[in-house]
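1. Fold the stuff below for me.
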Amino acid sequence: MTKVNFKLSPVALGERLKVVRETANITQDAAAKAAGIARTTLVSIEKGQRAARLEEIQTLSRFYGVSANSLLRRDAVHVDLVPRFRSLPETSDSGVEQAARMLNDLVKAEVELENILGVQRLNNYPAEKTILPGDVRKQAEHDAQSLRNWMGLGEGPVQNLIALLELQLGIRVYARKLDAKVSGLFAFDDAVGACVLINASHRTDRRAQTGAHELGHFMATRRRPEIYQDEKYENSREERYANAFASAFLAPARAVMEKFKELTIGSTHLTRRHIILLANYFGVSRQAMVLRLEELGLTKKGTWDWFVDNGGITDEQARQVLGSAADDPAVTDGTQSSRLFLLAIEAWKKDLISEGQMSEMLKLDRENVRELLDEAEEDEIDDLFKLPH
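-> Below you'll find the predicted structure:
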């Protein structure tokens, strides 16, 4: 057998082979058997101690489900988020494993589209904070307000948090239908930046809460992957910080106090109507709104528990107060992944990818992809709207 002259060093190639093997969840024993080599030989290849032969690379790439060319290209960016999530205790759940792979594949697709289109992802990341000794909730409150000021948001409600993350900060954000218990995932990689996946099956207010929670991790624990599950106990300072950050970012203290005073003036008791109007104004769930009021001392501790014990605050009650504004818009796969969609559509128009490849990249069925392409074709009806290059 002959060796091939790689543009990459054996060490760099070995690291890539290790990354794609771990991402594919394949053991060294299985990979070595597929390539017809000893496990010790594969270990040496992955460590860069022994140069891989072309035949071995081709066999391993097919077994791992990647192209040999992508492994050998010097400028290829290899996304390796899945192994990081697997290091967390939560990944024993199959739904979490699937979500981690989904995030990895979507980031990989976006990076590949950037490469073939020759575009670069720009970000506008604020400085990372450090969680200090002391009250993490006070730190989170301060950091959330500081970020709002840095972004020029003032005290008003955030109209579209996902667009804010994607377009103003440059975070890679995706929304896809996930296992119900998984709200979202966050990961950071030096090569591709910050990445967030949100469960598109959840209500709008819950998706906003998830996005703000992951923003808290981005601010203070940027280099630690994170899986957000609502039922998970706040068993760490990092989780308490992220939850407090989300609450403070979506519902700033002063704005909540002012709106609360405005809505309750002349009232002798806090009512469901007050909660519904406040939650709708700040774009958070009714539960999150009541807990925020408790936290700020605007209502007694245990108020939410009282509502739960007395029938809760129902969607029907919200419709009676808000009318059609209470109806949550239908959620479809792919919502809030605008940049990835735009890149895929542009690549398709230039015949750089097929419709089938686009479906695989976006993790959408062919029907949804066809709808996207039809909408894109309808937008190009007049030369007046052509952009200068």
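
2. CA only for contacts and neighbour counts going forward, please
-> OK.

3. Please list all residues in contact with Thr274.
-> Actually, residue 274 is His rather than Thr. By Cα atoms under 8 Å, 6 or more residues apart in numbering, the contact set of His274 is Leu263, Thr264.

4. Strands of this structure, start to end?
-> Along the chain, counting by DSSP state E, strands occupy 172-176, 184-189, 193-199, 226-228.

5. Could you check the ones you listed and tell me which one is nearest Glu56?
-> For Glu56, the closest of those is strand 184-189, at 28.4 Å, according to Cα to Cα.

6. got TSV for the strands of the chain, with distance to Gln357 too?
-> Below are the strands of the chain laid out as TSV (distance: least, Cα to Cα, whole Å):
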stretch	distance to Gln357
strand 172-176	18
strand 184-189	25
strand 193-199	21
strand 226-228	29
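
7. Of all the ones you listed, which one is nearest Leu17?
-> Of all the strands of the chain, it is strand 184-189 that lies closest to Leu17, at 17.8 Å by Cα to Cα.

8. What residues sit buried inside the closest one?
-> Gly184, Leu185, Phe186, Ala187, Phe188 (16 or more other Cα atoms under 10 Å).

9. Next one: the second one from Arg101, what distance?
-> Taking Cα to Cα, to the nearest Å as the measure, Leu185 and Arg101 are separated by 11 Å.

10. do Glu114 as well
-> According to Cα to Cα, Glu114 stands 20 Å off from Arg101.

11. so how far does stretch 70-83 reach from one end to the other?
-> Separation of the first and last residues of stretch 70-83 by Cα to Cα is 19 Å.

12. Now do the buried residues in stretch 72-90.
-> Under the neighbour-count criterion of 16+ other Cα under 10 Å, stretch 72-90 has Leu72, Val77, His78, Val79, Asp80, Leu81, Val82, Pro83, Arg84, Phe85, Arg86, Glu90 buried.

13. Check whether the fifth one really touches Arg21, as I assumed.
-> No - with contacts counted by Cα atoms under 8 Å, Asp80 stays clear of Arg21, the gap being 9.8 Å.

14. rewinding a little: between the buried residues of stretch 72-90, which is closest to Leu384?
-> Using Cα to Cα, the shortest approach to Leu384 within the buried residues of stretch 72-90 belongs to Val77, at 36.8 Å.

15. give the contact list for the most centrally placed residue in the chain.
-> Geometric centre of the chain, nearest residue: Val196, 1.4 Å, by Cα atoms, centre = their mean. Counting by Cα under 8 Å, 6+ apart, Val196 makes contact with Leu103, Ile171, Arg172, Val173, Tyr174, Gly184, Leu185, Phe186, Ala187, Gly211, Glu214.

16. Ala318 and Phe385, how far apart?
-> Ala318 is 42 Å from Phe385, by Cα to Cα.

17. Between the two, which is the more surrounded one?
-> Ala318 (22 against 9; other Cα atoms under 10 Å).

18. Could you tell me which residues make contact with the more buried one?
-> Ala318 sits next to Arg273, Ile276, Ala326 when contact means Cα under 8 Å, 6+ apart.

19. and this one, so I can compare the two:
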Amino acid sequence: MSNQIRAYRDQLGFKQEELGEQAGVTRQTIAAWENGEREPSLVQLSSIARIMGVAVELLQGLELPNSRDPNSFFSSLLFRADEPSALTPTIKQHLIQKVADYAAVEKLLGEIPVSPAKFPLDGYESEVIEDYSKEVRNWLGLGESAPVGDSLSLLESKGLKVLPYPLPAKISGFSACEEDWGCLVVVNSNDVAERQFFTSLHELAHLIFHHKEYRQPPERTKSSDPREKAANHLAGAILLPKNVIRREMRAYRDRWIPDPLLIDIKRRYGVSLRTILIRAEQAGIITKQQSGTQMGVLNKKCGGKDKDLPNSEIPMPQRLTRLERLTYTALLEDEPLTISRAAEILGKKTSEVHQELQTWKQYDVEVSD
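-> Reported below is the predicted structural model:
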């Protein structure tokens, strides 16, 4: 048990002091539990489980009730990154728990698992992807040029399961499609906002183009893989359609694109500076050579290809997730869901869920009046 508490605490980014404060014990007590010097009571263990959003069984090193083999389930995943081995058994078990909880809440409310329309694409065809991006934008309700904004919320509005989760740095995200649970997109919550947006749409592209591969796990993928290029291109085309790039940059055709313009477009469209340069090349505004040269200069200014220019950050929107909305709706409709179970599903304190439920009830009364 001690190793399991430490494993999940480390994975979810809790410090001993923080966990102890929320659980009502000292840091030394947490350390003693993790070192095997003492054992938490069942009440204390349940409290820790709720705080971290982890099932008590997982902290005890047990299998979840009605659990499935994590290796079997995760064999159907199509990873964006080429390091699937970075998903430890701890991460796998916790993600299975979270997806199972999500599916259980959907079932309570009669929600049908959703999958995007399939458009099989075996290779990389840029013009086909550009054309199809218009259909995807229409499906998302964006029209020809509207900014995507928070793509995580947008995908959730279509009924897809989206889970921000603190993944290892080697993995930006991944997706899965399972018959009973529908489609799932996981994004690395440690990443900056624009990368999470891009990742969610990249995984949407995999669900659209490569749906058949979820039952036939691909070999370890690389960035040069046609499937990855196709997914990257569709994500970029959804975020920044060619007509937007051409309108925004028409005065800079075959010219150096200034940093202030790149930052302005980034903030308005929620897309990284490097994606803007790639889209400018794909739209014919600048050449591939210029795109590469300007990308190299940008990387040098930023101190690395995974960093960005100072003062260009995009704040992550504060929002209710679809899972939160469904969970509170289930509580309001007197579905067989207890507040303690809702707290476990949402990874919140029971008192916090109870307080938020009162706010939902008050709003529901005001709307009814």
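
20. residue boundaries of the helices in the stretch 51-200 of the first structure?
-> 54-64, 68-72, 81-86, 94-117, 136-151, 161-163 (DSSP state H, counting those that start in this stretch).

21. For Ala253 of the first structure, find the nearest of those.
-> helix 136-151 (8.4 Å).

22. residues of the closest one that come out buried?
-> Residues Val136, Arg137, Gln139, Ala140, Glu141, Asp143, Ala144, Gln145, Leu147, Arg148 are the ones in helix 136-151 of the first structure that count as buried (16+ other Cα under 10 Å).

23. Kindly reformat these as a markdown table containing distance to Glu367 of the first structure.
-> Formatted as a markdown table, these follow (distance: Cα to Cα, whole Å):
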| residue | distance to Glu367 of the first structure |
| --- | --- |
| Val136 | 47 |
| Arg137 | 46 |
| Gln139 | 47 |
| Ala140 | 43 |
| Glu141 | 44 |
| Asp143 | 43 |
| Ala144 | 40 |
| Gln145 | 43 |
| Leu147 | 40 |
| Arg148 | 39 |
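
24. Now the two most distant members of the residues you listed.
-> By the measure Cα to Cα, those have their two most distant members at Val136 and Arg148, which lie 18.1 Å apart.

25. just to revisit the earlier point, pick the one among the contacts of Ala318 of the first structure closest to Thr41 of the first structure.
-> Comparing those against Thr41 of the first structure with Cα to Cα places Ala326 closest, at 61.6 Å.

26. What's the local residue count around the closest one?
-> The number of residues packed near Ala326 of the first structure is 16, by other Cα under 10 Å.

27. Tell me if I'm right that it and Arg319 touch.
-> Yes - with contact defined as Cα under 8 Å, Ala326 of the first structure counts as touching Arg319 (5.2 Å).

28. Not counting sequence-adjacent ones, nearest residue to Glu226 of the first structure?
-> Phe186 (5.1 Å; Cα to Cα, 6 or more residues apart in numbering).

29. mind checking what Arg273 of the first structure lines up with in the second structure?
-> Under the alignment defined by TM-score structural alignment, Arg273 of the first structure corresponds to Pro260 in the second structure.

30. Could you measure from its match over to Val192 of the second structure?
-> Pro260 of the second structure is 20 Å from Val192 of the second structure, where distance means Cα to Cα.

31. Of those two, give the one with the bigger neighbour count.
-> Shown here are Pro260 of the second structure and Val192; by other Cα under 10 Å, Val192 has more neighbours (16 against 10).

32. Show me what that one aligns to in the first structure.
-> Aligned against the first structure by TM-score structural alignment, Val192 of the second structure finds its counterpart in Arg203.

33. can you pull the contacts of the equivalent of Ile162 of the first structure over in the second structure?
-> Here Ile162 of the first structure is matched to Leu152 in the second structure, going by TM-score structural alignment. Neighbouring residues of Leu152 of the second structure by Cα under 8 Å, 6+ apart: Val162, Gln196, Phe197, Ser200.

34. Enumerate every residue touching the second one.
-> For Gln196 of the second structure, the residues meeting the contact criterion (Cα under 8 Å, 6+ apart) are Leu152, Ser172, Val187, Asn188, Ser189.

35. ok, and the closest non-adjacent residue to the counterpart of Tyr132 of the second structure in the first structure?
-> Taking TM-score structural alignment, the alignment pairs Tyr132 of the second structure with Asp143 from the first structure. Take Asp143 of the first structure and drop its neighbours on the chain: the residue closest to it by Cα to Cα, 6+ apart is Phe245, 7.4 Å away.

36. what's around the residue in the second structure that that neighbour lines up against, how many residues?
-> Aligned by TM-score structural alignment, Phe245 of the first structure pairs with Leu234 of the second structure. Residue neighbour count, defined by other Cα under 10 Å, stands at 30 for Leu234 of the second structure.

37. wait, Leu234 of the second structure sits on Val128?
-> No - with contacts counted by Cα under 8 Å, Leu234 of the second structure stays clear of Val128, the gap being 9.8 Å.

38. how many neighbours does the residue nearest to the match of Val192 of the second structure when sequence neighbours are not counted have?
-> Of all residues not flanking Arg203 of the first structure in the chain, Asp328 sits nearest, at 6.7 Å (Cα to Cα, 6+ apart). Asp328 of the first structure sits with 12 neighbouring residues when counted by other Cα under 10 Å.

39. What does Asp328 of the first structure correspond to in the second structure?
-> When the second structure is aligned by TM-score structural alignment, the residue opposite Asp328 of the first structure is Pro315.

40. Make sure its match is actually in contact with Arg195.
-> No - look at Pro315 of the second structure against Arg195 with Cα under 8 Å: they stay out of range, at 11.7 Å.

41. so can I have CSV of the contacts of Ala318 of the first structure showing distance to Gln28 of the first structure?
-> What follows is the contacts of Ala318 of the first structure, written out as CSV (distance: Cα to Cα, whole Å):
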residue, distance to Gln28 of the first structure
Arg273, 60
Ile276, 55
Ala326, 53
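
42. Let me know the closest of those to Leu373 of the first structure.
-> Ala326 (31.1 Å).

43. For Glu178 of the second structure, which residues are in contact?
-> Per Cα under 8 Å, 6+ apart, neighbours of Glu178 of the second structure: Ser76.

44. brain fart, Glu335 of the second structure
-> Glu335 of the second structure touches Leu108, Leu109, counting by Cα under 8 Å, 6+ apart.
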